[in-house]
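In: Sharing a model prediction with you, sequence too.
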Amino acid sequence: MTIADVPHVLDVRGLSKVYGTGETAVHALRDVDLTVRRGEYVAVIGQSGSGKSTLLNVLGCLDAPTSGRYLLEGLDVAYLDERQQAVLRNRQIGFVFQAFNLIPRTSALANVELPLVYAGVGRRVRRERALAALELVGLSGRADHRPNQLSGGQQQRVAVARALVTSPALLLADEPTGNLDSASTADVLGLFDRLHAAGRTIVLITHDDEVAARAERVVVVTDGRLTEVGPRRVAAR
């Protein structure tokens, strides 16, 4: 069986995360089940303290669950050591953060190339791939610009290009419009719509009903538990 034969990019079963022990224990996630099909666009919505940030960290292989199973592309992450998980994060997961996390003194092109540098890709190939990723997000003409020469929406599009440059199995977006004005928010969400239409698998973490309503499917995190809401736009109020 090849990776393409695995129907679910994400397959989470009975996932729990507990911080601390005894009376001070905090149950951040409680028996979570979640599957995400290849090419699906899923929004995970929840208020501050609901457990959605913990879920993001587990899905992104930034934190380990206390119990339960997490399969990414059919691979059980629990059996990977730290080095293998780091390789998995770099190659199979594209991260988009609220704060952009761009390197200030380098160009948009250099920022997008960074995951390929870590992967040991040669200079010519990584430049070609980074330029193609910038073109995909509509910023090929801004390749030489530094972050402070770009608008907030453009900076986030650079971050999306960086997330896509390794052709990851999963695009994991954490409050990607949280620092943007309404026009830039619409621009970035439109980009996600186009990426989804092109077959990208996206999991978007948000506290905003209107952002979540753009997704194909919505799940709600409350006190560490997941509840399925349903298809597109049912989360809108």
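Out: On my side now, so go ahead. Residues are numbered from 1 along each chain as shown.
In: from here on, contacts and neighbour counts on C-alpha atoms
Out: Will do.
In: can you tell me which residues contact residue 36?
Out: Applying Cα atoms under 8 Å, 6 or more residues apart in numbering to residue 36 gives the contacts 8, 9, 10, 11, 42.
In: again, 10 Å this time
Out: For residue 36, the contacting residues are 7-12, 42, 72, 170, 201-203, 217, by Cα atoms under 10 Å, 6 or more residues apart in numbering.
In: Surely residue 171 touches residue 205?
Out: No - look at residue 171 against residue 205 with Cα atoms under 10 Å: they stay out of range, at 11.0 Å.
In: for comparison:
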Amino acid sequence: MTNILLSGANGNMGRAVTRTVENNDKVKITAGYDINTVKNSDFPVYDNLDEVKEPFDVIIDFSHPSVFDSILEFSVKTKTPAVICTTGLSGEQISKMKAASKKAPIFFSANMSLGVNLLIDLVCKAAKLLDGSFDIEIIEKHHNQKLDAPSGTALAIADAISDAVSFDTEYIYDRHNVRKKRDKSEIGIHAVRGGTIVGEHDVIFAGNDEIIEIKHSASSKEVFAVGAVKAAVFMKGKPCGMYDMKDLIEQS
């Protein structure tokens, strides 16, 4: 049994994790952490981490960048593995997370969907094979309440492509005010916000007389919750260090 402390318990993703765990006899949410302490399930919700009395093996964090530091500090203080699922983290916060991983086990992935991480693997293989002969564009779509743009997943895809190709790449986010031809080194990254789109990521390889598209669409938030719970089970008992979805997939 893996006992979970769920940060952001009463948010949309926190409730999705709760639903995912309900029918899983290998995982239990023993306590929640949220500014909203309404009890919506069979576990208590605290607004102060130091008040948590229930036992927990792993922290799942689906909260907000504003409380990220407190989660990280609590993970280090309690030597508890943390699965960080919060999006929109700053570069400084990412650096703090990497430093904290020397004192506590930290799992971080820009996207917790297994399908998205398979997409990244396929895109890298395509980029390496096509290496410079196709123009690469990334289009991501999300709901109209998402604050950060482009998405962390779109940037993770671009970073993976950059590592896979043999040339230096340049990320281009906006072309409307620059009148010049597209450079071969460019990776275009475009954000669409509207309605209730859960999440779509489309990678386009545009060549001479042919186009290759690799796409992933999420129909519900449950796909991210499933990945987070799998990561929590994976992280139980792990030594200090940084872990990601690639580690989980390789060791599954």
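Out: Perfect, I can see it now. Just so we're clear, the structure is a prediction, and the values are computed from it rather than from any experiment.
In: Superposed, what's their TM-score?
Out: Once superposed, the chains reach a TM-score of 0.27 (TM-score structural alignment, normalised by the length of structure 1), with 114 aligned residues with a Cα RMSD of 6.1 Å.
In: ok so, going back, and the furthest pair within the contacts of residue 36 of structure 1?
Out: Farthest pair in those (Cα to Cα) is 72 and 217. Separation: 18.9 Å.
In: Show me which residues of the longest helix anywhere in structure 1 are buried.
Out: For structure 1, the helix that runs over the most residues, judged by DSSP state H, is helix 182-197. Buried residues in helix 182-197 of structure 1, counting neighbours by 16 or more other Cα atoms under 10 Å, are found at 184, 185, 187, 188, 189, 191, 192, 193, 195, 196.
In: Check which helices and strands the next helix-or-strand element following it is in contact with.
Out: Going down the chain from helix 182-197 of structure 1, the next helix or strand is strand 202-206, by DSSP states H and E. The contact analysis (3 or more Cα pairs under 10 Å, 6 or more residues apart in numbering; DSSP states H and E) places strand 202-206 of structure 1 against strand 26-37, strand 41-45, helix 52-59, strand 170-174, helix 182-197, helix 209-212, strand 217-222.
In: Go again with 8 Å.
Out: With contacts defined as 3 or more Cα pairs under 8 Å, 6 or more residues apart in numbering; DSSP states H and E, the packing partners of strand 202-206 of structure 1 are strand 41-45, helix 52-59, strand 170-174.
In: relative to helix 182-197, how tilted is it?
Out: 150 degrees (axes from the mean of the first three to the mean of the last three Cα atoms, to 10 degrees).
In: Between strand 217-222 and strand 202-206 of structure 1, find me the angle.
Out: 40 degrees.
In: what packs against the helix or strand containing residue 132 of structure 1?
Out: Residue 132 of structure 1 belongs to helix 123-136 when assigned by DSSP H and E. The contact analysis (3+ Cα pairs under 8 Å, 6+ apart) places helix 123-136 of structure 1 against helix 108-118, helix 152-164.
In: Any buried residues in it, and which?
Out: Result for helix 123-136 of structure 1 [16+ other Cα under 10 Å]: buried residues 126, 127, 129, 130, 131, 132, 133, 134, 136.
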